[in-house]
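In: can't give you the sequence, but here's the structure:
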């Protein structure tokens, strides 16, 4: 998993207990950085260790060190049994079930645990930190089931499975294989293990929020890319539907200065820079595309005045029917016009007058009756911006959490005090993750609505029904919207806040819990759903653009800087335009799997 670009040395993330960032965690989790324990950490850790050794061996009553756990806290444990207590803790708390957490999520959890121990208030030996660092740098990854945490006393089950593997008792991935038993212990010996737990070390490893916090780091890191992908999908849909760019105008967002919506509008503008398919509602459309009305019509006399034969290029370029164009001409000139067929209309005036009238005529979106686009277009910067605000809120909460002491009790080395509190309780994380889950759901819902508009012939401004020529015999991309709707609706169900729930545990000693890990797992599923919905929008928007350009006789040069790059990438990937029905799930999956490359292609063309 660990890899350096171009054979170079991996960047080192310094573990000092106070400066870890969300992006640091993501880089280490995905094997793009190694860890290095900062100078000064060992001294802090060993001072706290001396304190816990003195307290334990003097017979002091210390929760979880010389007592049982939870509802068993009143049970005293002798110093000679204190190490066995820690081993039993990890064995008994390894109760996780369900699917395995992804390797990157486990690595994120390990790094967060390492950083919290580096603060020097947990009472562990320094070799515990060294083993965690070696496991990260050598890519030994414990097998950790995803279910079993209620978010207080922290993430007990997942963290216990992590510790179990470091003890040589569980399972782990090592050099591409799943290992256990003697094979695992042999691997651990290469790293300075296996770990034989001493006073408080089991509790320091399995108590706290690192599993939730690690997942949260990955969600925030990937969520930022989702926010940008949403803006790219919006921009491409706007081009396909010949939309107004007025909702992206920076002056609008200055008057309601939520940072998220301003950033969303700015990025969409950047993706669309130079596009001739979009523009202000008051800006003439044909001139922008390099087209002339006079060149796209033929005139002939009729008993009523003039018959105007319309080219399909004209109607596609304007995104109108002959009836809509006739109404626009009537309103613009005062001369009555009426549709006579799909590609013809009548003007109640002589041919000579009609020729002069049409020679310089152009139309704005407003003149074609499109003063405003639908909410799924017009409100998108606000909705996408709300995701950015949720990401910002979550990042602030999470970056405090991953640089905090979250196990219990806390050892105060200077005074030799032991403070029992609740830094393990995951409520701040649960609330932030639920907020992020809801914001991601909004993005999938508004994206699905744009997919619907692209496919519906009553809404897609002259494109073929379900984005395929010969619809009827062919179904086209119709059912891709069903998939988007299914995923968006599933996310609505999952968006119910986990943080609104609690359930008593440990004989009512632990009578309020946060469900933070549940919030993280739900948010992860919603993130994946949202990525797929956006992939479906990108697929439909790209097919729509290809049909629009072809019908209007325009080239890719009409597209925006970023949208052209994304369209070219997707077009080459899928062989657009699609002309015959095929299993579209393959197209969805191919776009979904290449979302990072599509976004990079679009970003790479943006002006500084």
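Out: Cool, the structure landed. Since this is a predicted model, take the numbers as computed values, not measurements.
In: Every contact and neighbour count from this point should use C-alpha atoms.
Out: Will do.
In: Where does the most centrally placed residue in the chain sit, in terms of helix or strand?
Out: Per CA atoms, centre = their mean, the C-alpha nearest to the average position across the chain is that of residue 223, at 2.8 Å. Here residue 223, judged by DSSP states H and E, is contained in helix 210-240.
In: which residue ranges form the helices in the stretch 401-550 of the chain?
Out: 427-455, 478-494, 516-552 (DSSP state H, counting those that start in this stretch).
In: quick check, residue 338 in a helix?
Out: No: counting by DSSP: H, G, I helix; E, B strand; the rest coil, residue 338 is not part of a helix but strand.
In: can you count the residues close to it?
Out: A count of nearby residues for residue 338, using other CA atoms under 10 Å, gives 20.
In: So it is in contact with residue 328, correct?
Out: No: Residue 338 is beyond contact range of residue 328, at 10.1 Å (criterion: CA atoms under 8 Å).
In: List the buried residues in the helix or strand harbouring residue 386.
Out: Element membership for residue 386 (DSSP H and E) is helix 380-401. For helix 380-401, a neighbour-count test (16 or more other CA atoms under 10 Å) marks 380-395, 397-399, 401 as buried.
In: Is there a neighbour count for residue 456? I'd like the number.
Out: 17.
In: hold the first one in mind and look at this next one:
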């Protein structure tokens, strides 16, 4: 039976990721919460009817805010959304847009936006029937919120724009909504502004990037443990007697996981006193990654469950502020991008070491006994990906331009920060998959393979079908892709296992 999720309750970034990729999940809003939202809405409407001032309801938008609007209905038509729907590029993946819809429903359920409860109910209904707006990839500045991408979601709620159903059929929103028995929104005070003036899209992309960072961390623990065994790196380097001397719980946790994976290994080379940094400092490098990731997770979780609207209805009046400003997500995503650099450089050095006959302790050049280049080009690909990542790591937060006639005189760029971090995580998984392939192939060539740990043995044996008829039927790039799929599954399994062991992750 598919789980039913109450979107009026707190969500984590993992929840957002898992619910957005699993279209069998269904959502609802608790009836008691809907009644509370209805009461808030009625208070808000009385406030407006009594002459209360509210940005975007009784005033213009942006630099036009000084213009009074005599009738709120004038601003509740599709024209405003059409003017904000200024995106370019390919459409975002469905799961990213689903994530934004999930987060928007969660944020609006807090009640501070004072929207008609049907806005939230409609979001839930579209999610449950898997009708997802088509949203261009580029255009958001993360202030005032994710105006551009969220406008496409707004248009669809009003029956305009393009959507895609669960079968991949694309069409106009009103047509597909009617086919599924869904009634579009009708223009009412403030609703459209609350739908677009928020950080939901930045937070969705950030949730996906952060979850993939979790998977990357676990993947690097897996691949580095195989490399350790392939090179017979001394286990004392990872002893908790050593890592426990530094006051970082993250370092201790990574060390515990590594030792758990290597627990029953009897691989040993007494001639190695101190291995190369790329092997010896694995717990420290991955521990630092984990330490930063804990902070990123916390920031993303807080954003998901915060009111990021402007204006908001608090204590009976409409007040303006800056909660739409995505700076927390922006800084978190720029930081996340930086966190993965050293672990990936370390992967490159390990792969280089394993392929180099001058460094790999008895393995053939590029792991081939034949007169060909074997796996030499694997490290070329890593080098190329690292170069791409080095360009993407440049912070989005350090460049900003004034907009809206300088009423919005600097912006957060949270959305771009999240997008490039998401791309980095995908490229990083390609790098991890290459280490998985190379280190496993190297370990299979070692006479001590049978002495390796049972977990490492299982990781390596998962790749045996990939190694069969290597280069006869598949290119090296295709082998990378196969390795990535297997590693993605293994890291997901290990992550879920570690989640149950609170002391380990």
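Out: Arrived safely, thanks for sending. Since we're looking at a predicted model, the values are computed, not measured.
In: what TM-score do we get after superposing?
Out: After superposition, the two chains reach a TM-score of 0.94 (TM-score structural alignment, normalised by the length of the second structure), with 499 aligned residues with a CA RMSD of 2.2 Å.
In: What's the match for the residue nearest to the centre of the first structure in the second structure?
Out: With TM-score structural alignment as the criterion, residue 223 of the first structure lines up with residue 213 in the second structure.
In: try residue 148 of the first structure
Out: Checking TM-score structural alignment: residue 148 of the first structure goes with residue 139.
In: Isn't its match up against residue 150?
Out: No: look at residue 139 of the second structure against residue 150 with CA under 8 Å: they stay out of range, at 10.3 Å.
In: The two - which one has more neighbours?
Out: Shown here are residue 139 of the second structure and residue 150; by other CA under 10 Å, residue 150 has more neighbours (32 against 18).
In: Show me what the more buried one lines up with in the first structure.
Out: Per TM-score structural alignment, residue 150 of the second structure is aligned with residue 159.
In: Strands of the first structure, start to end?
Out: For the first structure, strands defined by DSSP state E occupy the ranges 11-15, 33-37, 97-100, 141-142, 145-147, 171-174, 177-180, 297-302, 305-310, 337-341, 344-347, 410-412, 417-419.
In: Who are the packing partners of the third one?
Out: Using 3 or more CA pairs under 8 Å, 6 or more residues apart in numbering; DSSP states H and E, the elements in contact with strand 97-100 of the first structure are strand 145-147.
In: what sits up against the strand it packs on?
Out: Contacts of strand 145-147 of the first structure with the rest of the structure, by CA atoms under 8 Å, 6 or more residues apart in numbering, involve 96-101, 157-158, 161, 521.
In: average distance between the helix holding residue 386 of the first structure and the second structure?
Out: Once fitted to the second structure, helix 380-401 of the first structure is off its aligned match by 1.4 Å on average (mean CA distance after the TM-score superposition for the first structure).
In: so that helix matches what in the second structure?
Out: By TM-score structural alignment, helix 380-401 of the first structure lines up with residues 282-303 in the second structure.
In: Mind telling me what residue 242 of the first structure corresponds to in the second structure?
Out: Checking TM-score structural alignment: residue 242 of the first structure goes with residue 232.
In: again with residue 540 of the first structure
Out: By TM-score structural alignment, residue 540 of the first structure lines up with residue 438.
In: Excluding residues flanking it in the chain, which one is nearest that match?
Out: residue 351 (6.9 Å; CA to CA, 6 or more residues apart in numbering).
In: and the one you found, how many neighbours does it have?
Out: What residue 351 of the second structure shows, counting by other CA under 10 Å, is a neighbour count of 26.
In: neighbours of residue 182 of the first structure, just the number please.
Out: 11.
In: For it, give me its contacts.
Out: By CA under 8 Å, 6+ apart, the neighbours of residue 182 of the first structure are residue 168.
In: one more time with 10 Å, if that's ok
Out: 168-169, 188 (CA atoms under 10 Å, 6 or more residues apart in numbering).
In: From these, keep the buried residues only.
Out: Counted by 16+ other CA under 10 Å, the contacts of residue 182 of the first structure give 168-169, 188 as buried.
In: wait, doesn't residue 300 of the first structure sit right on residue 309?
Out: Yes: contact status for residue 300 of the first structure versus residue 309: in contact at 8.3 Å, counting by CA atoms under 10 Å.
In: Give me the more crowded residue out of the two.
Out: More crowded of residue 300 of the first structure and residue 309, by other CA under 10 Å: residue 309, with 19 against 15.
In: How much space separates the residue nearest to that one when sequence neighbours are not counted from residue 299 of the first structure?
Out: Residue nearest to residue 309 of the first structure in three dimensions, not counting chain neighbours: residue 344, with 4.4 Å by CA to CA, 6+ apart. Distance of residue 344 of the first structure to residue 299 of the first structure, given as CA to CA, to the nearest Å: 10 Å.
In: Mutual contacts of these two, please.
Out: In contact with both residue 344 of the first structure and residue 299: 307-310, using CA under 10 Å, 6+ apart.
In: So residue 280 of the second structure versus residue 230 of the second structure, what's the distance?
Out: Residue 280 of the second structure is 14 Å from residue 230 of the second structure, by CA to CA.
In: More neighbours: the two, which one.
Out: residue 230 (26 against 18).
In: mind listing what the more buried one touches?
Out: Counted by CA under 10 Å, 6+ apart, residue 230 of the second structure has contacts 224, 267, 354, 360-361, 363, 438-446, 448-449, 452.
In: try 8 Å
Out: 439-440, 442-443, 446.
In: Would you list the buried entries among the residues you listed?
Out: Listed as buried from the contacts of residue 230 of the second structure are 439-440, 442-443, 446; burial here means 16+ other CA under 10 Å.
In: Would you mind giving those residues as CSV with distance to residue 492 of the second structure added?
Out: As requested, these are exported to CSV (distance: CA to CA, whole Å):
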residue, distance to residue 492 of the second structure
439, 20
440, 19
442, 24
443, 23
446, 28
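In: What number of residues are in the vicinity of residue 158 of the second structure?
Out: 20.
In: I'd assumed residue 186 was in contact with it.
Out: Yes: under the criterion of CA under 8 Å, residue 158 of the second structure makes contact with residue 186 at 6.5 Å.
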